[in-house]
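Asks: Structure for the following, please:
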Amino acid sequence: MIDEFAKAYLHDELREVREVLVGKLDGLGEYDIRRPLTGTGTNLLGLVKHLTLSESRYFGEVFGRPFAEPMQRWDDLDRRGEDMWATEHETREEIVARYRRVWAHADETIEALKVDAPGHVPWWPRPDVMLFNILVHMLTETSRHAGHADILREQLDGATATAGQRDAGFWAKRRAEVERAAEAARGMERQGQSS
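Replies: Model (predicted):
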């Protein structure tokens, strides 16, 4: 009983966070969804493209159920990192549609297998896994990247998950409060160093 509950719970959470991630693209132009917003080039559309490849591998080849469309191989070192950004020839629609097709394939794998079904992840130090391990891994991975997407989106246009609940005045006051605390901590640190 607990096995089915755990599987259903993790799967539902994964479904929800996938939608949150894709929703971060809404209302933005092509440049903003692609532009590098960190020193390493992290960008919104690249996060979607990366998770497409991840889910296709983890819920596909790990369980002997490869995704039907050609995807970059995990051991193709010459192409490593290409999944983190989109070329000008790849459209948002194509990337998001492929992600949704990968979801459907992953969902079929999750529904078809028991939570303790064995899988094999050749790139992990302990490669023998169960569906449970992969559900936890992909929920963690997708949530991590959805968090990145939250920050990237806020950098672009100030949009946050709580935007409708709080106004600009609230956030200006909050930011000033956080800045004041950081300045005070820096002052205390300097005092400690001079003692």
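
Asks: going forward, measure contacts and count neighbours with C-alpha atoms only.
Replies: Noted.

Asks: Checking my notes, Val115 in a helix, right?
Replies: No: counting by DSSP: H, G, I helix; E, B strand; the rest coil, Val115 is not part of a helix but coil.

Asks: I have a second one here; can you model it like the first so I can compare?
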Amino acid sequence: MRMIDDFAKAYLHEDLRWARRSILAKVEGLSEYDRRRPLTRTGTNLLGLVKHLTVSEARYLGDVLGRPFPQSVPRFDDPHFANRDSLWVTEQESYAEVIDGYQRACRHADATIDALPIDAACSVPWWPQPDAKLFNVMVHVLTETNRHAGHADILREQIDGAVGAGTPTASALDEAGWAAHRSKVEEAARAAGSLS
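Replies: So this is what the prediction gives:
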């Protein structure tokens, strides 16, 4: 049984590392404004996603597992905590500070993952079923990171058209090719809409 546990832990950990690299790549090569500007009605922005994931890494793969992150980050169980407050970056917070904070939280999380067996017990008081294991927490953080990586993909595409996982690249199609593709998708949507 230990062999499958080790395999599962290593597999999840490598996927998490990949998702982290993808998130960081989405903020590279942009102006300060483009990294921070709100691109949705609710203010979602690239650097804010990184800041938010710092809290997730530090709390879930630190505090929850009895390995507190040494720097101060918001607490989910604080009655004054509002998730939206961790999703944007003030003008006083530098890009380098936000990235460094995320990388430090990830290194701390990596040390926690390395130190504990995948079945290490923990409690997540704000979950409906608070009794959990490192496995559950790793899956949660991986899911959260991938979810926000998807958001970052869309935000980055809105900014400069760069697409793809990892380091964003110019699109394989030119503007005319994408316009033709979008037209085909629109036509299919309208046709399906007329059927209902």
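
Asks: Pick out the residue nearest the middle of structure 1.
Replies: His145 (2.6 Å; C-alpha atoms, centre = their mean).

Asks: against structure 2, where does the helix or strand where that residue lies fall?
Replies: Using DSSP states H and E, His145 of structure 1 maps to helix 131-157. Taken onto structure 2 by TM-score structural alignment, helix 131-157 of structure 1 occupies residues 134-160 there.

Asks: Equivalent analysis for stretch 37-51 of structure 1, please.
Replies: Against structure 2, stretch 37-51 of structure 1 falls on residues 39-53 (TM-score structural alignment).

Asks: how big is the offset of the match of helix 131-157 of structure 1 relative to structure 1?
Replies: Compared with structure 1 after the fit, stretch 134-160 of structure 2 shows a mean deviation of 0.5 Å (mean C-alpha distance after the TM-score superposition for structure 1).

Asks: Buried residues, that stretch. List them.
Replies: Burial within stretch 134-160 of structure 2, assessed by neighbour count using 16 or more other C-alpha atoms under 10 Å, is assigned to 134-139, 141-142, 144-146, 148-149, 151-157.

Asks: so what corresponds to Glu187 of structure 2 in structure 1?
Replies: Using TM-score structural alignment, Glu187 of structure 2 pairs with Arg180 in structure 1.

Asks: so that match is in which element?
Replies: helix 168-194.

Asks: Give the other helices and strands that that helix contacts.
Replies: Helices and strands in packing contact with helix 168-194 of structure 1 are not found; criterion 3 or more C-alpha pairs under 8 Å, 6 or more residues apart in numbering; DSSP states H and E.

Asks: For that helix, list every residue counted as buried.
Replies: By 16+ other C-alpha under 10 Å, helix 168-194 of structure 1 has no buried positions at all.

Asks: Measure how far that helix is from the centre of its chain, please.
Replies: Its chain's average C-alpha position is 30 Å from that of helix 168-194 of structure 1, according to C-alpha atoms, centre = their mean, to the nearest Å.
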